[in-house]
Every structure is written in structure tokens, then in C-alpha cells.
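Asks: have a look at this prediction, sequence included:
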Amino acid sequence: MKKAVLASAVFAAMVSGSALAAEVYNADGTTLKIGGRAEFRGDFIGSKGVEIPGSMENNSRFRINVGGETQITDGLTGFGFYEAEQGVTSSGDNSATTSLKQRYMYAGIGTQFGAISFGKQDTAGVQISQMSDDGQIWTGDQKKFIAAGDEQANNAIAYSNVFADVFSLKASVIASDEKNENGYGISGIYATPFGLDIGLGYAQNDFNALDIGDIDVTEQGKADQIIGGLSYSIASLTLGGTYTQGTYKFDNLSNVDFSGVELSGTYKFDNGFRIMAAYAKQELKDTVGGEKDILNDFVELTGQYHFNKSLRTYLSYKIDNRKAEYVDNNGNAADDTLRLGLRYDF
């Protein structure tokens, strides 16, 4: 592979914007692209795992991203990327949401030896969790257990390279401005010639406090995570699965283990219709008392229709398997979710 082509391939793999992003500038070796999406998401019955008191919760969103690349020499490029998202107030009046949520903001350099970038971006393990992140309601919770394995991490330094067109290697470091909050991670995905991708990653970070599930403490400690994934594509069928496990090691408390599994499948018909199915379960377990906290346990079924490359509509039903026993801190019981969506990509 030519050096310039490799640098561009690594950059394209790092940018998480829309594949339909429009090129608005191209001159003297410098390009600029703008992309994004406008998406209506109406949830009925339940939302975010709990019952909706009224008729519908509006979880619509708008994203916009800007990405640029400049050719410095043969095999040396510079790039930058920014993405923001705005939600909507779910109510029966005309209340407006004015704030933007920053998702990504980073800059970097691409070389024949790989690309290195600095800023708010995904850590190394995210390429593994994405192997099963294919639902319309769920959000790929495998990456949320520890900071060093999460997406959109602040103060991140990331390295990425593709070897022989078959092995994707990523490494990342979180250099926090707070004491005892640094972390690191590394992951790789090997693409076999018969459609099977195999991924494995590891991450570790220190923490000063922890707030996940029923754990809400200001105790220092360390956390580590192993994540593995498989993805298989043949003709119109794509299957994915990931498994993760790790431990929160508190300095003055008992340790807490975590584990998670996600499975997904998509079948594409020739007429633009797709059917999708997913399963996910994540849980915590106290290593001394043995108590369990089930963070997620559900099945999702989706029917999706693509009018063209830009416009799609879908109907998803999420079956929450925790309905019989789960109640959150506000006294809300778990419930299923029916989501109607219409998405326009640009």
C-alpha cells in the first residue's frame, strides 16, 4: 500500500462521522468535509429502561461534524475532527434546548507508521465494543465500565495503524489533570480472508470515585478490563458478539467484578429492508458478599427500511428482562420500549 494511501486509510478509520459527509473544500492538498444526521426518536411504553408516565418521550437528536485533512508530504498528513450533538426537550409545550453536547474534538498527524491524535476521542477498546454495537435503542454498554475503555474520552492520546490490510492496531493513553486518574488501553482486530474478524483488547485506569449501578463511592482504586469480539459477514448477513470482564479494586473496600455480553445480527434484503436482533446483559458482583447488580438484560428486535443512502425509518422493540425485579433509585420499575425512528444522514 502506498504511504499516502495508508495515512488516509488510518485517518478515515479514526474519524467517526457520517460516510455521506460532503466535501466542501479541496485545494492545494487540503480537504474539508461536513456531515451529520437529523433523527427523530419517539419512545413509547418505556424509555431508558423505565416506564413513561405519559404517551411518548422524545429522544430526537441532531449531530453535525467537521473533518479536515491536509497533505504535508508523501506519507505525512495532518487532520482534525469535531462533532457535536443537540437533543430536544421532551414535553407538551414549545420548550427549546439550546445547549450542544461536544462528542469529539481532536487533531493529529498521519504517517507511514500510523496515525497519532490528541484530544477528545475514542479509546483503543472501542473498536472491539463496536463489533456488537448494532442496535437502535441500546448503546453498546461494553465500553462504559471503565474510563480507559470508553468512547469520547477527554485528555486522550491515541495511536492507530493498519498492517497488511488485515490487522487494525490501536493504543491509547488518558493523561488526566487529576491525581490517580490516568489510564491506558490497547486493542487489535484481525480480519481473516473468509469474513471473520477477531478482536481482543485490554484497558486499565486509576480512579478517585466510582458511580455505576448501585456503586456510588468516593474511594480511590484501580480498574482493569479485558474485552474480546467476533464479527462475521457473509452475503447479506452480519453477526457480531463481544464479551468483557474486569474488576474494580478499591483501596479500602472489597473488590467488585463486572462482566458483559452483547450479541447482534443484521440481515439486508435487496429492497432496502433490514431486520436486526440484539441481546445484551451487563452485571456487577461483589467479590465478598456475592451480591449482584444487573445493569442491563434485554432483547431488541428491529425492522428498518432504507429509502436511499440518506433516509431510513425503523421500528424497534426492546424487551427488558428485568421487569420482575428491577426498581431504580427513584422507584421506577423497568419496562419495555417501543421506538419509532426516522433518520436523515448528510
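Replies: Cool, the structure landed.

Asks: every contact and neighbour count from this point should use C-alpha atoms.
Replies: OK.

Asks: which ones are touching Y25?
Replies: For Y25, the set of contacting residues under the criterion of C-alpha atoms under 8 Å, 6 or more residues apart in numbering consists of 31-33.

Asks: any idea how far it lies from K33?
Replies: Separation of Y25 from K33 (C-alpha to C-alpha, to the nearest Å) stands at 7 Å.

Asks: residue boundaries of the helices in the chain?
Replies: Using DSSP state H, the helices of the chain run over 3-14, 126-129.

Asks: strands of the stretch 51-200 of the chain, residue ranges please.
Replies: Taking DSSP state E, counting those that start in this stretch to define them, one finds strands in the stretch 51-200 of the chain at 57-58, 61-73, 76-86, 101-111, 114-121, 153-163, 167-174, 183-191, 196-207.

Asks: minimum distance to Y267: which of those strands has it?
Replies: Set against Y267 and scored by C-alpha to C-alpha, these come closest in strand 196-207, at 16.2 Å.

Asks: and the closest one, what does it pack against?
Replies: In terms of contacts (3 or more C-alpha pairs under 8 Å, 6 or more residues apart in numbering; DSSP states H and E), strand 196-207 is packed against helix 126-129, strand 183-191, strand 221-234.

Asks: one more pass at 10 Å, please.
Replies: Using 3 or more C-alpha pairs under 10 Å, 6 or more residues apart in numbering; DSSP states H and E as the contact criterion, the secondary-structure elements in contact with strand 196-207 are helix 126-129, strand 167-174, strand 183-191, strand 221-234, strand 237-250.

Asks: pick the most deeply packed of the ones you listed.
Replies: Between these, the one whose residues have the most neighbours on average, counting mean count of other C-alpha atoms under 10 Å, is helix 126-129 (a mean of 27).

Asks: pull the residues that contact it.
Replies: 13-14, 133, 140-144, 148-152, 168-170, 185-189, 198-201, 227-231, 240-244, 262 (C-alpha atoms under 10 Å, 6 or more residues apart in numbering).

Asks: then this one, side by side with the first:
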Amino acid sequence: MNKKFLAAAIAAATFGTQAVAVELYNNDGTTFSIGGHVSVNLNGSEQDDTDVGTNSSRINFNATHDIGEGFTVDARGEWALNFLNGGENSFTTRLGYLGLTHDVYGRAVGGTQWAPYYDVAGVADMPIAFANDFIYDDHSNLGTGRADKMLSYRNAIELGEAGKLGFGLGWQGAKDKFSRNDKDQIVDGANYDDRMQLALSYSIMDAKLGYTYNTGDFTAFGSKKETAESHLVSAAYGSYGKGLYVAAVYGSNENMNFDGKTRLADSDTYEALVAYALPSSLNLSLNYEMVEGKATKASSTETAREQMAVQAEYNFTSKFVGFAGYQFDLNDANNRKTDDKWAFGARYYL
């Protein structure tokens, strides 16, 4: 790892890939900033009425502190803004962690965070309106997106003109996630044993390849112990929002994905994204996603999800973005009634 990677690691963890943060304090190796974004959109579908919605609005507080000998501590708290409904659930936790980064020894993080698995799986999860969905199937418990109560470690090896090798490790302890009725009786959910994950990546110039493995046992309510396991590979070229960007993801999974509320015993997941940002700041994209699998080991393979979206994003300024998207529901298996969706709105980065 080097100083360039150190700065990039903290910046990515603190501010995110697309966020703009306002630095309120910077003195003697200590910084404090506020970031996030607020989105408002009109959205609807073939089966639902048009409504006013929001798209992953959030606010975060970020701090870094240079503790010497090449070590930097950083902390982040991030909350979803459910401002359209108000009430007591206006804020819900998205992220909360403490990190320690060194220019040689790498980066360790403890708390609710973006998992190493997502470093590889999230390369196509870019557009504002419609993006990757299968990553978020039970993601906080399985550690595929924002992972609850995780310890992680990341580092990278610079190879000069030959590129860069990166790796990450993640661990989550055992926990219960059960739903109860008004009589305090368990009606749904699962008990999760310890989970482990590994992420590997190789990048050279504008190209990146990645592989990640995620495993751990769980016991669903009223069922026997099973293993939830995923092997996933990805490839990407370019930088989203800057000229051409292409990304593709494939995952082979057991008990990781869902068909509605049913957990699939086996599943294959596919995601592809092609985007091109014009010099005028107009970013056009096309993305495709499919999940196919079996409800049980003995059942036949069926399509659980298949969709394609055409989208546009326009940067009026670096902090204010307009977006529009139309998602085609392609899953008409077994005479299923499809439900195309659309969204049109704006996002303001704090």
C-alpha cells in the first residue's frame, strides 16, 4: 500500500463514490465533514399509481484523525432520511463504524459498513434510479452490501506498470434476526452463525477484475441448518460518469437470493451495465439484471427476476443532478404479470 492508496481508501470510505461532503473543520491532522444527499422523484409502474418518492436519501458525519506513525483513524455515522413520511422513523441507521488505516499495513474497520464482497459485486450498482437488486437480498445479515456488525481488513500491493492487486477479508459474528408478533411469538426470520468473506481484485489502467467468496451457516425459522454461500466474479472498465463505463457481474449462489419471500436453494445472478457520459455532463446508461434458481435442490430452475433499464442522469452542477429511468420487467415466466417501472427526479448532494 502507498500514500495514494491510503488517501483513496479513506476518501472512499468517508465520502462514498459519488457523494460531495462539506468540510467543516481541518486542523492539526483532524478533519470533520458532513455529507450525504437528498432525492425527490416521481415514480410509478404499470400496476401502481404515480407517487412522490425518494431514492436512498441520507446524511452522514465523518471524521479523520492522524495519530502518527502513518496511522489515521476515521469514523462515520450515516442515516437514511425518511423525510417524506416523517414521524419517529425519520432516521434509520445505514452505516456506523470506526476505521484504522496505515500506508503500509492496510485498513481495518469495525461496525456497519460496506463489505469487501460489495467491493467486487457493486461495480454495476451505479445508476441512481434503477441498479443492482440481488446484492441487497438479506444483505445486512449475509454481508453482501452494507454488512451489520462486521470486522474487515483491506490492503493492496502496487505492481508499478503491471497494475495493482487488492484483497479484503470480512467477518460477522453469530446473531438472531427474528420477527415477532404482538404476542412476542417468533413468526419469521433466521439465526445466523459466523460468516466469512474474501475479496480479490486486480486493476491495471482503467480495467478491473474481481472475485469474492462469502459463506456461513444459518437456520431459518421452522427449518434445518443450511449454508448460505456465494462465488462471484466481476469485470469493469472506465469510471462511471466519465466517458465510457462497462461492468459485468456473475454470481453462483446457495441460499443467498430470493424469489419474492422464498429463499432459493441454488441461484445464478447476472448484472451488466453500459454507460457513456457526454462532455455536456449527460450520462446515458443501459443495465440488465437476471436471477434464476431453484426453490429446492430437487426443483427445476426458474427465472426469479429479469429486468432491463434505460436511464439518463444530468449534472446541472457538481452537487445537483437530474435523473430519469424506465425499467422493463422481462420476467413473464409461468404467465407472470410483468410490471414496468419508471422514475423521474433530482438529487442534491450535501
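Replies: Structure's in. What do you need? No experiment lies behind these values; they were computed from the predicted model shown.

Asks: report the TM-score for the pair.
Replies: TM-score for the superposed chains, counting by TM-score structural alignment, normalised by the length of structure 1: 0.84, backed by 319 aligned residues with a C-alpha RMSD of 2.6 Å.

Asks: before we move on, the earlier item: conserved subset of the contacts of Y25 of structure 1 in structure 2?
Replies: Among the contacts of Y25 of structure 1, the ones still in contact in structure 2 (both residues aligned by TM-score structural alignment, their matches' C-alpha atoms under 8 Å) are 31-33.

Asks: which one of these is nearest V217 of structure 1?
Replies: Of all the kept ones among the contacts of Y25 of structure 1, K33 has the smallest distance to V217 of structure 1: 43.2 Å, by C-alpha to C-alpha.

Asks: that older thread, out of the helices and strands packed on strand 196-207 of structure 1, which gets nearest to A7 of structure 1?
Replies: Closest approach to A7 of structure 1 among these (C-alpha to C-alpha): strand 167-174, 13.2 Å.

Asks: which residue numbers in structure 2 go with that closest one?
Replies: Aligned by TM-score structural alignment, strand 167-174 of structure 1 corresponds to residues 165-172 of structure 2.

Asks: the matching stretch vs structure 1, mean deviation?
Replies: Taken over the aligned residues, the distance from stretch 165-172 of structure 2 to structure 1 averages 1.2 Å (mean C-alpha distance after the TM-score superposition for structure 1).

Asks: quick one: distance of that stretch to the chain centre.
Replies: A distance of 15 Å separates the C-alpha centroid of stretch 165-172 of structure 2 from that of its chain, computed with C-alpha atoms, centre = their mean, to the nearest Å.

Asks: please report the distance of N155 of structure 2 from G87 of structure 2.
Replies: To G87 of structure 2, N155 of structure 2 is 42 Å away according to C-alpha to C-alpha.

Asks: quick one, which of these two is more surrounded?
Replies: Comparing N155 of structure 2 with G87 by neighbour count (other C-alpha atoms under 10 Å), the higher total belongs to N155, at 22 against 9.

Asks: one step back: need the contacts of Y25 of structure 1 in CSV (columns: distance to Y248 of structure 1 and neighbour count).
Replies: CSV is the format used below for the contacts of Y25 of structure 1 (distance: C-alpha to C-alpha, whole Å; neighbours: other C-alpha atoms under 10 Å):
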residue, distance to Y248 of structure 1, neighbour count
T31, 44, 16
L32, 42, 19
K33, 41, 19
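
Asks: between these, which is closest to N58 of structure 1?
Replies: In terms of C-alpha to C-alpha, no member of those lies closer to N58 of structure 1 than K33, at 29.6 Å.

Asks: and the end-to-end length of stretch 115-133 of structure 1?
Replies: From its first residue to its last, stretch 115-133 of structure 1 covers 24 Å (C-alpha to C-alpha).

Asks: check which residues of that stretch are buried.
Replies: Under the neighbour-count criterion of 16 or more other C-alpha atoms under 10 Å, stretch 115-133 of structure 1 has 115-133 buried.

Asks: with stretch 12-20 of structure 2 instead?
Replies: Of the residues in stretch 12-20 of structure 2, those buried (16+ other C-alpha under 10 Å) are 13-15, 19-20.

Asks: got the contact list for the aligned residue in structure 1 for L42 of structure 2?
Replies: With TM-score structural alignment as the matching criterion, the partner of L42 of structure 2 in structure 1 is G42. For G42 of structure 1, the set of contacting residues under the criterion of C-alpha under 10 Å, 6+ apart consists of 55-60, 90, 315, 337-342.

Asks: those: which two are farthest apart?
Replies: Comparing all pairs in the contacts of G42 of structure 1 by C-alpha to C-alpha, the longest separation belongs to S90 and L315, at 19.3 Å.

Asks: on that earlier part again, once you drop chain neighbours, what's closest to the match of L42 of structure 2?
Replies: Once its chain neighbours are removed from consideration, G42 of structure 1 has its nearest residue in N58; the separation is 4.9 Å (C-alpha to C-alpha, 6 or more residues apart in numbering).

Asks: what number of residues lie near the aligned partner of A309 of structure 2 in structure 1?
Replies: Correspondence of A309 of structure 2 to structure 1, assessed by TM-score structural alignment: E300. Applying other C-alpha under 10 Å, we find 22 residues neighbouring E300 of structure 1.

Asks: and if you look at N60 of structure 2?
Replies: N60 of structure 2 sits with 21 neighbouring residues when counted by other C-alpha under 10 Å.

Asks: counterpart of it in structure 1?
Replies: By TM-score structural alignment, N60 of structure 2 lines up with N65 in structure 1.

Asks: which residues are in contact with the closest residue to that match other than its chain neighbours?
Replies: Distances taken as C-alpha to C-alpha, 6+ apart place E83 nearest to N65 of structure 1, at 4.1 Å, with adjacent residues excluded. For E83 of structure 1, the set of contacting residues under the criterion of C-alpha under 10 Å, 6+ apart consists of 15-17, 34-36, 63-67, 100-106.

Asks: among the contacts of G42 of structure 1, the buried ones, what's the ChimeraX command?
Replies: Listed next is the ChimeraX selection for buried residues among the contacts of G42 of structure 1, using 16+ other C-alpha under 10 Å:
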select :56,57,58,59,60,90,315,337,338,339,340,341,342
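
Asks: let's have the contacts of G42 of structure 1 in a markdown table, adding distance to A7 of structure 1.
Replies: Putting those into a markdown table (distance: C-alpha to C-alpha, whole Å) gives the following:
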| residue | distance to A7 of structure 1 |
| --- | --- |
| S55 | 50 |
| M56 | 46 |
| E57 | 43 |
| N58 | 41 |
| N59 | 37 |
| S60 | 35 |
| S90 | 43 |
| L315 | 39 |
| T337 | 43 |
| L338 | 43 |
| R339 | 40 |
| L340 | 40 |
| G341 | 36 |
| L342 | 35 |
